[in-house]
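Undergrad: pasting the structure only:
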């Protein structure tokens, strides 16, 4: 197999799915057909459908044409696990790492809704889930559908500054690009061009940047559990189906069982509490990225 030389390694709920889709469409990039294979996090996290064996991982890239100068994959949880980052460095010391970043408070709220959608979380609201963290650390109040209680450690997952410091202790700065979720919303064409420059690739003229992974919920919970289990357990099958069937057909099927939902604001007092919890992390991100993130401290 060709050596994977590009990793979208984090962070979850920061636009990684959209970026994966944009990169996948570039003529000089081959992206792993399965988003989130989790191969370099094997043994560190327990989820359905993750790629465990090296032979299975290799098979994901067997169709990569020699003409593609960039061969990549996207697993947003790699940033969270220092050992996963070290494994990537051992695998390919020259690998380029893309990290997408977002206000930790907004990231965790979005993560909460995604965990509920996937039946990993059963708390009625994010504040309840946040307050359950200590109880869950003791192995209590774990939702039946949650295979790995570590996914419910919201505070730890929000420590983006610490995670970035570890990343930069493993990979040289010139092999890393940081993308802000705020920039993606304001100027995705500019972000896209900068990403291609980082990969030493020409701009392909792309002007359309549809968003992925907007907040959604199941119209029917029982049917949703079945569909969610299949999506998580057989990601390669799902990827092949998406490649065979027209996107409109897949969207029609999904539209019959999924509904879009707008974000529910969290109580202002609780938000201020979270801003205070992560203020030190935001300051680290400011120092590392050289960006003014004062809006993330409000």
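TA: In hand now; what should we look at? Note that the coordinates shown come from a computational prediction; the quantities given were computed from them, not determined experimentally. Numbering: from 1, shown residues only.
Undergrad: every contact and neighbour count from this point should use C-alpha atoms.
TA: Noted.
Undergrad: which residue of this structure lies farthest from its centroid?
TA: residue 269 (27.9 Å; Cα atoms, centre = their mean).
Undergrad: any idea which helix or strand carries it?
TA: Using DSSP states H and E, residue 269 maps to helix 268-289.
Undergrad: that helix - contacts with which helices or strands?
TA: Secondary-structure packing of helix 268-289 (3 or more Cα pairs under 8 Å, 6 or more residues apart in numbering; DSSP states H and E): helix 104-117, helix 160-170.
Undergrad: please repeat the previous calculation with a cut-off of 10 Å.
TA: helix 104-117, helix 126-131, helix 154-157, helix 160-170, strand 176-180 (3 or more Cα pairs under 10 Å, 6 or more residues apart in numbering; DSSP states H and E).
Undergrad: take the one below as the second:
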């Protein structure tokens, strides 16, 4: 029975999609064809979230073991077998489930300043035409109500950022030498060094360099909504033009059409006040200096 021997467990909007794409290219690494199976978060559950666009989560999530196991049918001679699913860091039951099914798994975590992470999360839902508030402060005000009304976890802009609380579950189930922690800043500053460190840790060829020209999953508010829909939604124009524009060019145009408005000082301070204690807890847990997350320059 083939199951993963490593997992990228989060955090959301911190580079997990990029890591999935880069690791997927390595000849000695197998990644599940479905990114974000959500199996260890929702095993045995009926997924029925009520938020805008939440039906998509039900469509791609896997909740039964037989279907999850089928994700690994393509494994041949790869040494490292993995999946990437940022919901695993957020859902407390995931750590116990992973320990149950794959007790010796290695876990990769990449963390981003929780303030900028929450804002990127918000911009992601705006980009995808799910978020009807285009004011981040208003969306934050609605978060508790949305959670109470059973909107899926990706709407939990604030709650997803309490990494100290979330990581504690993993340290309770896995020894420290099975958990590898990176920061989003590591990925942005020197992605090659970060990947080579992962390759060494997974005991695969560390000299391999993936194609990193594509930068998946960028968030932002579309400047031109019509152009954004043509580039990202199924439509006859996109189908017609797709053969004429390589993926890299299409992505470049899409990214240039995305704007990131400045985050207001009031919202920054509100979130910093909420996160301060957890950031300090996280700092102690992962033994990395997170003081920049507490300063003005980080946000």
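TA: It's in. Computed from a predicted model, the values in this text were never measured in an experiment.
Undergrad: report the TM-score for the pair.
TA: After superposition, the two chains reach a TM-score of 0.82 (TM-score structural alignment, normalised by the length of structure 1), with 274 aligned residues with a Cα RMSD of 2.8 Å.
Undergrad: could you report the neighbour count for the residue mapped onto residue 87 of structure 2 from structure 1?
TA: Alignment note: residue 87 of structure 2 maps to residue 77 in structure 1; criterion TM-score structural alignment. By other Cα atoms under 10 Å, 20 other residues sit near residue 77 of structure 1.
Undergrad: and residue 16 of structure 1, by the same measure?
TA: So residue 16 of structure 1, with other Cα under 10 Å, has 27 neighbours.
Undergrad: next one: residue 199 of structure 2
TA: Residue 199 of structure 2 has 20 nearby residues by other Cα under 10 Å.
Undergrad: of all the helices and strands packed on helix 268-289 of structure 1, which one is nearest residue 197 of structure 1?
TA: strand 176-180 (10.4 Å; Cα to Cα).
Undergrad: which parts of the next helix or strand after the closest one are buried?
TA: Where DSSP H and E defines the elements, the next helix or strand beyond strand 176-180 of structure 1 is helix 181-198. Under the neighbour-count criterion of 16 or more other Cα atoms under 10 Å, helix 181-198 of structure 1 has 181, 184, 188, 189, 191, 192, 193, 194, 195, 196, 198 buried.
Undergrad: swap in stretch 167-184 of structure 1?
TA: For stretch 167-184 of structure 1, a neighbour-count test (16+ other Cα under 10 Å) marks 167, 171, 175, 176, 177, 179, 180, 181, 184 as buried.
Undergrad: okay, it sits on what stretch of structure 2?
TA: With TM-score structural alignment as the criterion, stretch 167-184 of structure 1 aligns to 170-187.
Undergrad: how about the residue farthest from the centre of structure 1, what's its partner in structure 2?
TA: Alignment note (TM-score structural alignment): residue 269 of structure 1 maps to residue 266 of structure 2.
Undergrad: helices of the stretch 1-150 of structure 2, start to end?
TA: Counting by DSSP state H, counting those that start in this stretch, one finds helices in the stretch 1-150 of structure 2 at the ranges 16-24, 39-42, 55-60, 65-70, 87-90, 92-101, 114-127, 136-148.
Undergrad: and residue 201 of structure 1, what's its match in structure 2?
TA: Correspondence of residue 201 of structure 1 to structure 2, assessed by TM-score structural alignment: residue 204.
Undergrad: ok, now how distant is the residue nearest to its match when sequence neighbours are not counted from residue 255 of structure 2?
TA: Among residues not flanking residue 204 of structure 2 along the chain, residue 28 sits closest, at 6.2 Å (Cα to Cα, 6 or more residues apart in numbering). Noted for residue 28 of structure 2: a distance of 31 Å to residue 255 of structure 2, by Cα to Cα, to the nearest Å.
Undergrad: ditto for residue 217 of structure 2
TA: 10 Å.
Undergrad: and for residue 166 of structure 2?
TA: Residue 166 of structure 2 is 31 Å from residue 255 of structure 2, by Cα to Cα.
Undergrad: same question, residue 263 of structure 2
TA: Residue 263 of structure 2 is 19 Å from residue 255 of structure 2, by Cα to Cα.
Undergrad: those two: which has the busier surroundings?
TA: residue 255 (19 against 15).
Undergrad: name the SS class of the closest residue to the more buried one other than its chain neighbours, please.
TA: The spatial neighbour of residue 255 of structure 2 that comes closest, neighbours along the chain excluded (Cα to Cα, 6+ apart), is residue 218 at 7.0 Å. Here residue 218 of structure 2 is coil, with the state taken from DSSP: H, G, I helix; E, B strand; the rest coil.
Undergrad: trace residue 218 of structure 2 over to structure 1, please.
TA: By TM-score structural alignment, residue 218 of structure 2 lines up with residue 214.
Undergrad: residue 179 of structure 1 versus its match, what's the distance?
TA: Per Cα to Cα, residue 214 of structure 1 is found 19 Å from residue 179 of structure 1.
Undergrad: try residue 104 of structure 1
TA: 14 Å.
Undergrad: picking up where we left off before, out of the helices of the stretch 1-150 of structure 2, which comes closest to residue 5 of structure 2?
TA: Comparing those by Cα to Cα, helix 92-101 comes nearest, at 10.2 Å.
Undergrad: packing partners of that closest one?
TA: Helix 92-101 of structure 2 packs on strand 6-10, helix 39-42, helix 87-90, helix 163-173, going by 3+ Cα pairs under 10 Å, 6+ apart.
Undergrad: and the residue lying closest to residue 250 of structure 2 once chain neighbours are set aside, what is it in contact with?
TA: Among residues not flanking residue 250 of structure 2 along the chain, residue 231 sits closest, at 7.2 Å (Cα to Cα, 6+ apart). For residue 231 of structure 2, the contact set (Cα atoms under 10 Å, 6 or more residues apart in numbering) comprises 225, 237, 238, 239, 241, 242, 250, 251, 253, 254.
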